[in-house]
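Chemist: Please work out how this folds:
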Amino acid sequence: MNEQKLIVGSSEWLALPSLNVPAIKARVDSGAKTSSLHAFNIHSFTRDGENWVNFDVHPIQKNRKTVVRCEAKTIDKRVIKSSNGEREKRYVIRTTLELAGETFSIEVTLTNRDTMGYRMLLGREAMQGRMLVDPSEELCHGELNSEEIIKLYGISEPKHKGLNIGILASNPNLYSNQRIIEAGEQRGHNIHFVNIKHCYLKMDAESPAVLLRGGHSLNMLDAVIPRIRPSVTFYGCALTRHFESIGKYSLNSSDSISRSRDKLFSMQLMLKHGLDIPTSGFAHSPMDTNDLIEMVGGAPLIVKLLEGSQGRGVVLAETKKAAESVINAFKALNANLLVQEFVKEADGKDLRCFVIDGKVVASIERSAAAGEFRANIHQGGQANIVKITPQERALAIKSAKAFGLQVAGVDIIRSRKGPLLLEVNSSPGLEGIETATGKDIAGLMIRAIEKKLGWQPAPADKDQH
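Modeler: You can find the predicted model right below:
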């Protein structure tokens, strides 16, 4: 009787012809009751009064570029306990399986297996009465090489199609966004500008999704680059978080962006990680104004609105009387503010260190326009290449790491006490630093995504880059 059963190894190449999947490498696991197939962009619908589902499959492991669109009738929705102990409600379909010239009808659950070793798992229900497993062997019924896979899936030029990368932003015409689009396309990727305000979220146990106005799913993206303006921080972070929840890589995580946008929390985080900052004060009551001023060494001093950005809401108070007036005026408006020491020796200059993937890739010195002070560098200031010290480099790297940012613009001033950290920006602009240094910062951001996702250009593409 055993002679009539197929002998299979711990993994086998098989086909799912009714799903138009001519080849998929499956892990054979008699310890798992149910078979499962990697699926994403899962959407249910009704056809002739019956429940159906359509979905996308990446049939080839470590290959996000080859996609097969499938549809099948659903026979059930079940709670399945995965190998890591988590429970998940999945659609169940019935499909045909071809292996070693034989065809079987099996039940398969649909789930995202991107992080698993195989795109499909063949469980014991599918094997029962049909197969015997020899765990010491694998690929008992043959291996497929890359040329055979290309032929089966009809993969054509471009031979090395790139990643699908979304830029989460508000204005496609900004220099930074244009440069990222340009850099990504030059490296062979498909770059999608995604207007944050035009997105909405589907929160559902079976088929969560990010949708663009008009109902277009963005679940096909491999990675996103958040470029969130301060006015949409809350929704932008919620959108980024949802992409992360459906398994998409974000160049800067939603948590790291949130940390950088809360000025008070960010300064407390800096202190927690032993990062040197200018002496600063924060209080709720106007009755504490005088103590705040004395705390930071008296006038002149800087007053910063916690909600401000890019130099807005930052005031230099040159006398104690002016400081009292500004602080009390802001307090009367129920505005939260910081009071910070004025570092005179900085002479209206700061350093912008651009950190990508734990390395300072470029640095510039920014000078405020004549008659202005450092906070107004963003409006009309000048930028020049500067050589930073090892101490300044270490401070920039440590700062980005403390916030959990893969890409950061770290602002530092030089003082008699040494370099002081002013701010860590999660969406740093590219124009000033690329213009001053001539470096392809946008391209380095794209390369950081490639590194994280394990993507490499084909040999012919490498020659072009």
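Chemist: rest of the way, CA atoms for contacts and neighbours
Modeler: OK.
Chemist: Against which helices or strands is the host helix or strand of I446 packed?
Modeler: Element membership of I446 [criterion: DSSP states H and E] is helix 441-453. When contacts are defined as 3 or more Cα pairs under 8 Å, 6 or more residues apart in numbering; DSSP states H and E, helix 441-453 sits against helix 175-186, strand 349-356.
Chemist: Next, the structure of the following sequence, for comparison with the previous one:
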Amino acid sequence: MSQNKVILGSEEWFSFPDLGIPTIKARVDSGAKTSALHAINIAPFVREGNNWVKFDINPIQNNLKTVIHCEAPLIDKRIVKSSSGFREQRYVIQTTLDIGDTNWTIEMTLTNRDSMGFRMLLGREAMSGRVLVDPEQSYLLAAQPSTDKLKEIYQNSEKAEGGLRIGLLASNPDLYSNKRIMEAGEIRGHQMEFLNIKECYMKLDATKPEIHYRGGKILDKFDAIIPRIRPSITFYGCALTRQFEGMKVFCLNSSTAITQSRDKLYSLQLLLNHGVDIPTTGFANSPLDTDDLIKMVGGSPLIVKLLEGTQGKGVVLAETKKAAESVINAFKSLNANILVQEFIKEANGKDIRCFVIDGKVVAAIQREALPGEFRANIHLGGTASVIRPTAEEKRIAIKAAKAMDLKVAGVDIIRSSKGPLLLEVNSSPGLEGIEGATNKDIAGEMIKAIEKNLKYKI
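Modeler: Take a look at the predicted model:
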């Protein structure tokens, strides 16, 4: 019954609402069995136990600037023989095709069609029982849009979709902080992508630098990157951040800021040069002057810190001069670089963590060691409670973050008889403790900082 079928020409403009494609020109080919859609950066993934695939498409022929990021259920992988005889394994998706006033679900293979004249091919499997083809006609359902009209359609589509494309550059997607940042970005209408640092690799090129992801996906068209780099992979994580910066992508913390924050000696020197007070600290390369080094920081008890140590590791409390000499000389015999620091007894196992975002203290907690727990001027655990930092403590936290050029920082401060002293500045501070204690949406504040810096309004 032909009256119930849609009549198509050999070329038509279709749309795929589930993929966010408002219009695309297709070749209607009853000689081809399967339908095909142009796709690049194809990457399968699992969502709630089901197989999906994400990919990018340049929907307009010869226009690489317009990109749509798509996701669809993954139906199959098939070997497809092209018209030129080339056999290729392709991913197969299922989605809704809109044709004029009707629509139905079709299956399509994904392949790079840059060398073809059409971004889409509609095959007979998708047309069977629904379509008649008049090969002498074209654009029976919609007129051929002008170049300006196409630009308008896609601009309106992007505005309707809204949101920024933000990548979270980190190591563990299941970490509380990372899950919260992804969630906060999605709540505010942005496209969030988790980028595992170890699965990224770079192309260094003067004219076209690139970052690739597992399977060859090119990481481009990002508006912003949030680097959350473990200390153990600082070198490579900062190299990736630097590469994104070279591609003109806004990074919430810069590679330079992260690198200098991880160098304990340099960061302390930088803070002092900006007028931020720290506990008296000594550094030496030779063990020959151990006695004077101990006197320099006020004698025992004192703290010995490995420069490469992180989050409490490589930190020793030496309660007597003899113990201090023994620890210092032991480290030096291993050619380890160490800092020797005065012990602030009056802090009584407490410090203050100020969370600074874009030049403002958005939350603060006091952290207290459990009874009997060793705290060598650093936080090793215990309990956290809400605290209202003094104006001076806020000033120090903001000044420290600015000195390190960090837009996001966890600034640790200790109260002493000399006034508040800065202990450490963390460029990838955790969110769980401070969000749990304060009940504040710190992750949301990080996303707002990106919006502010990119002058994006929701």
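Chemist: what residues does the helix holding I446 of structure 1 touch?
Modeler: The contact list for helix 441-453 of structure 1 (Cα atoms under 8 Å, 6 or more residues apart in numbering) reads 176, 179-180, 183-184, 223, 251, 356-357, 361, 407, 430, 434, 456.
Chemist: What's the average distance for it when superposed on structure 2?
Modeler: Mean deviation of helix 441-453 of structure 1 relative to structure 2 after superposition (mean Cα distance after the TM-score superposition for structure 1): 0.5 Å.
Chemist: buried stuff in that helix?
Modeler: Buried positions in helix 441-453 of structure 1, judged by neighbour count with 16 or more other Cα atoms under 10 Å: I441, A442, G443, L444, M445, I446, R447, A448, I449, E450.
Chemist: Can you lay out these as CSV showing distance to N51 of structure 1?
Modeler: Below are the buried residues of helix 441-453 of structure 1 laid out as CSV (distance: Cα to Cα, whole Å):
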residue, distance to N51 of structure 1
I441, 49
A442, 46
G443, 45
L444, 46
M445, 43
I446, 41
R447, 43
A448, 42
I449, 38
E450, 39
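Chemist: Against G381 of structure 1, how distant is the counterpart of G372 of structure 2 in structure 1?
Modeler: The alignment partner of G372 of structure 2 in structure 1, by TM-score structural alignment, is G371. Look at G371 of structure 1 and G381 of structure 1: by Cα to Cα, to the nearest Å, they are 11 Å apart.
Chemist: Which one's more surrounded, those two?
Modeler: The neighbour count for G371 of structure 1 versus G381, taken as other Cα atoms under 10 Å, is higher for G381 (19 against 7).
Chemist: Just give me the match in structure 2 for that one.
Modeler: Using TM-score structural alignment, G381 of structure 1 sits opposite G382 in structure 2.
Chemist: any idea how far its match lies from E432 of structure 2?
Modeler: When G382 of structure 2 is compared with E432 of structure 2 (using Cα to Cα), they lie 14 Å apart.
Chemist: just to confirm, which helix or strand has N335 of structure 2 in it?
Modeler: Here N335 of structure 2 is assigned to no helix or strand, by DSSP H and E.
Chemist: and it, how far is that from D292 of structure 2?
Modeler: 19 Å.
Chemist: which residue ranges form the strands in the stretch 301-450 of structure 1?
Modeler: Secondary structure of the stretch 301-450 of structure 1 (DSSP state E, counting those that start in this stretch): strands at 301-305, 314-317, 337-341, 349-356, 359-367, 382-385, 407-415, 418-425.
Chemist: Which among these is found nearest to R261 of structure 1?
Modeler: R261 of structure 1 lies closest to strand 418-425 among these, at 7.9 Å (Cα to Cα).
Chemist: Following superposition onto structure 2, what is the mean distance for the closest one?
Modeler: Here strand 418-425 of structure 1, set against structure 2 after superposition, deviates by a mean of 0.6 Å using mean Cα distance after the TM-score superposition for structure 1.
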